[in-house]
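**Student:** missing the sequence, but the structure's below:
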């Protein structure tokens, strides 16, 4: 028998550490070569670590949520015989890790206190007349045909605090069902909430859930850190304007009616075309700000981040060179990237490198939003829901499809005038959609 220490390999350029987000094994488990050991997350992606050899797990390098350095022990495996040293070198040098996306969570239930119960057990006075009136009432036997089943016909065990509270509420403790040997405050709460101990929940009531303690790890931790860094370091300001989307909606319907075998268009591809066509005059918005170096990089290409809700939290896959795509190509790429983000197959390259982000709540809509900037970008655009409302045009009332458009900007590098001017330019294109297809 010998032991093989599997150290966390270098899983990405420039990566110094990784977070353990999910263990697939525990100490004592027997694993075969290539079995899943753990999911670890770097700043760029979640990767799956596999067993380099077969054997028994004798030690692990940390708990879920721990951050460990590259080169430190991930697991120690007890193997049969001696492991070939040359084989180990090949195993340690290999990059056989598959990308995955899974967030672990641990549920912890609160233990209930028993201190008052011990007091109740030892609080049987020798002189019955010395007992309080509340205690005598609470300990009185209950008839066997009472709705309460647990306490009928026997002494009720409860702490003085519970007895006093019941007396103040006018509750007969003989009617209260105990979950344990003694009636506690939680039992009294259940009696009060569920309709005076009738044994059923009233119509329309919602069952009380236990408290949950969830460790913030993996993707949720990354999101929390990124949002906190963005709000802490960036002086945000937001601007909202109303846009008449009626003509664009009509054009979208016509395009879909004649699309053939091409993908169905949502509003997003058309909006992205408008964003890309209006950005050249406002280069300060398609930019990255390195605040430590004091450098703003204004990008010529539009690498548009698409905020996407997944089971692991909010992810931002990137539409690279969006300015070079037509509406049909954009529709296909949006669908592909969103699916990859949701099923965990998006690569690190597909999740990094955006220069501007578009975030939409889709059918959830909302009247107006103030989205948080995806640092180190300097702006984020948020279309809201389209609502049909009356509008006065040339003195007459017309039904129009209106939408509020939000933009949040980094006030260190973008002025309010620039943001408002850009939205006006974007509004002009969206309200005159034929211009989207004009050279």
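**Tutor:** Yep, that arrived. Quick caveat, the model's predicted, so the values are computed rather than measured. Numbering: from 1, shown residues only.
**Student:** From now on I want contacts and neighbour counts done on CA atoms only, so please keep to that.
**Tutor:** Will do.
**Student:** mind listing the strands for the stretch 251-400 of the chain?
**Tutor:** For the stretch 251-400 of the chain, strands defined by DSSP state E, counting those that start in this stretch occupy the ranges 287-290, 295-298, 304-306, 308-310, 313-315, 318-319, 356-358, 379-393, 396-410.
**Student:** As TSV, those with distance to residue 192 and mean neighbour count would be great.
**Tutor:** Supplementary listing: the strands of the stretch 251-400 of the chain in TSV, determined by distance: least, Cα to Cα, whole Å; neighbours: other Cα atoms under 10 Å:
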stretch	distance to residue 192	mean neighbour count
strand 287-290	57	20
strand 295-298	62	14
strand 304-306	49	24
strand 308-310	40	18
strand 313-315	38	17
strand 318-319	53	24
strand 356-358	49	25
strand 379-393	43	19
strand 396-410	47	19
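**Student:** Below is structure B, check it against A:
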């Protein structure tokens, strides 16, 4: 007799706790092989194809395209062939959160849904939306993944939950508790099997508000308790959720503004000689050299002279950590929003290697195939906002880095050259830096060196 194994959304690493279903790659009834990708999801880092560690027939899917699921939520169920040899039907460690051990011999209970719920090709029942660790549960083939049995009776109240995952109906409930400083382990849920619902959290918040108001007045005033959870009337207009890549960017930029005391300095530079040098390189044959690659080469040379800016701040230890390697991030605009791919070991690459890596990462960003590793670990960021036709900007530092160099468009402008007024190719350079890692003198020295290399590329020969 076949077994039905439940595959849950695995831990995708990098501290990610949820993902949005972008596209299902299989249908109910399809036969899947071990490690075959079954769904494409978008996390806060990148688009990821999730492989299933079981081979068999898909019997149910949970979640429509566009649904956001927490890690540990059911994705699909698969009917596998031989129950006596489950290890032969499972894969190795494909992603974080997968296991290679055989399924447990003891059947685990299936949490029943609310009355009338049944598995569909879309959204799972609320009773099954829990953020438990990503494990596979065995369900007999004769029994559907979710039955329509009535909910269980409420468990007795307990003062505190032991260590382990807290069963919460959705990430929104967890967020509401976190924003109000409520410990979910001290609650007993009113849902099936003690599942914590939004009503449980709101009730606990009303009780807390009542206790806080009691010493201040002798009259019970329900209005302040209700106001704690009341929301203002939504404004008319189009509402766009801050989730996925755009949500991650919003969170990172907000954190940068909260934590980093930044300052910005800028300078205009005559880029005529740099543009001529690039034209000469490309005329000599071989792979074409991009302007961004030359600017990146200048950045790595400047960071070798001013290592204070290739650093991060450990706020808990109250220490500045200067980094030995330069992993250079660069801003790339995509249809899904702004992303910052990272060129590893940029300090050890020449202009040709940098050009090729920029092209590869840019193409992957536009195609939505960047991996979490491509988007993390940067130590310094280069932002070429000149491609948008603007001259200057004050960039926001890419937390937890310490600085970002911004480059405007290169345009013909009147310029005094060799004592005479001439039309030259001028670019504005701006440096935003964390004032905790260095003072204005260091930042100014870095920016001036970059400008000197732009105006006289031969200055780079000293560091080659």
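**Tutor:** On my side now, so go ahead. All of these numbers come straight from a predicted model, not from anything done at the bench.
**Student:** rewinding a little: as JSON lines, the strands of the stretch 251-400 of structure 1 with distance to residue 22 of structure 1 would be great.
**Tutor:** Shown next, in JSON lines, are the strands of the stretch 251-400 of structure 1 (distance: least, Cα to Cα, whole Å):
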{"stretch": "strand 287-290", "distance to residue 22 of structure 1": "33"}
{"stretch": "strand 295-298", "distance to residue 22 of structure 1": "37"}
{"stretch": "strand 304-306", "distance to residue 22 of structure 1": "27"}
{"stretch": "strand 308-310", "distance to residue 22 of structure 1": "18"}
{"stretch": "strand 313-315", "distance to residue 22 of structure 1": "16"}
{"stretch": "strand 318-319", "distance to residue 22 of structure 1": "26"}
{"stretch": "strand 356-358", "distance to residue 22 of structure 1": "30"}
{"stretch": "strand 379-393", "distance to residue 22 of structure 1": "32"}
{"stretch": "strand 396-410", "distance to residue 22 of structure 1": "35"}
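**Student:** Looking at those strands, which is nearest to residue 64 of structure 1?
**Tutor:** Using Cα to Cα as the criterion, the shortest distance between residue 64 of structure 1 and the strands of the stretch 251-400 of structure 1 is 17.8 Å, found for strand 313-315.
**Student:** Just want the most central residue of structure 1.
**Tutor:** The structure's structure 1 has its C-alpha centroid closest to residue 313; by Cα atoms, centre = their mean the separation is 3.1 Å.
**Student:** Just give me the match in structure 2 for that residue.
**Tutor:** Matched by TM-score structural alignment, residue 313 of structure 1 corresponds to residue 337 in structure 2.
**Student:** on that earlier part again, could you report the neighbour count for the closest residue to the residue nearest to the centre of structure 1 other than its chain neighbours?
**Tutor:** Closest residue to residue 313 of structure 1 in three dimensions, ignoring its sequence neighbours and counting by Cα to Cα, 6 or more residues apart in numbering: residue 220, at 6.2 Å. Other residues within reach of residue 220 of structure 1 by the criterion other Cα atoms under 10 Å amount to 17.
**Student:** Map residue 357 of structure 1 across to structure 2 for me.
**Tutor:** In structure 2, the residue equivalent to residue 357 of structure 1 is residue 381, according to TM-score structural alignment.
**Student:** so who does its match touch?
**Tutor:** By Cα atoms under 8 Å, 6 or more residues apart in numbering, the contact set of residue 381 of structure 2 is 328, 329, 330, 331, 398, 401, 403, 404, 405.
**Student:** could you list every residue that touches the counterpart of the fifth one in structure 1?
**Tutor:** Put plainly, it is residue 398 of structure 2. Under the alignment (TM-score structural alignment), residue 398 of structure 2 pairs with residue 374 in structure 1. For residue 374 of structure 1, the contact set (Cα under 8 Å, 6+ apart) comprises 226, 227, 230, 357, 380.
**Student:** Can you tell me the element the aligned partner of the first one in structure 2 falls in?
**Tutor:** Looking back up the chat, that one is residue 226 of structure 1. Counting by TM-score structural alignment, residue 226 of structure 1 lines up with residue 252 in structure 2. Counting by DSSP states H and E, the secondary-structure element that holds residue 252 of structure 2 is helix 244-259.
**Student:** cool, residue 68 of structure 1 as well?
**Tutor:** Secondary structure from DSSP H and E places residue 68 of structure 1 in strand 67-69.
**Student:** Report all helices and strands that that strand contacts.
**Tutor:** Contacting strand 67-69 of structure 1 under the criterion 3 or more Cα pairs under 8 Å, 6 or more residues apart in numbering; DSSP states H and E are the following elements: strand 17-23.
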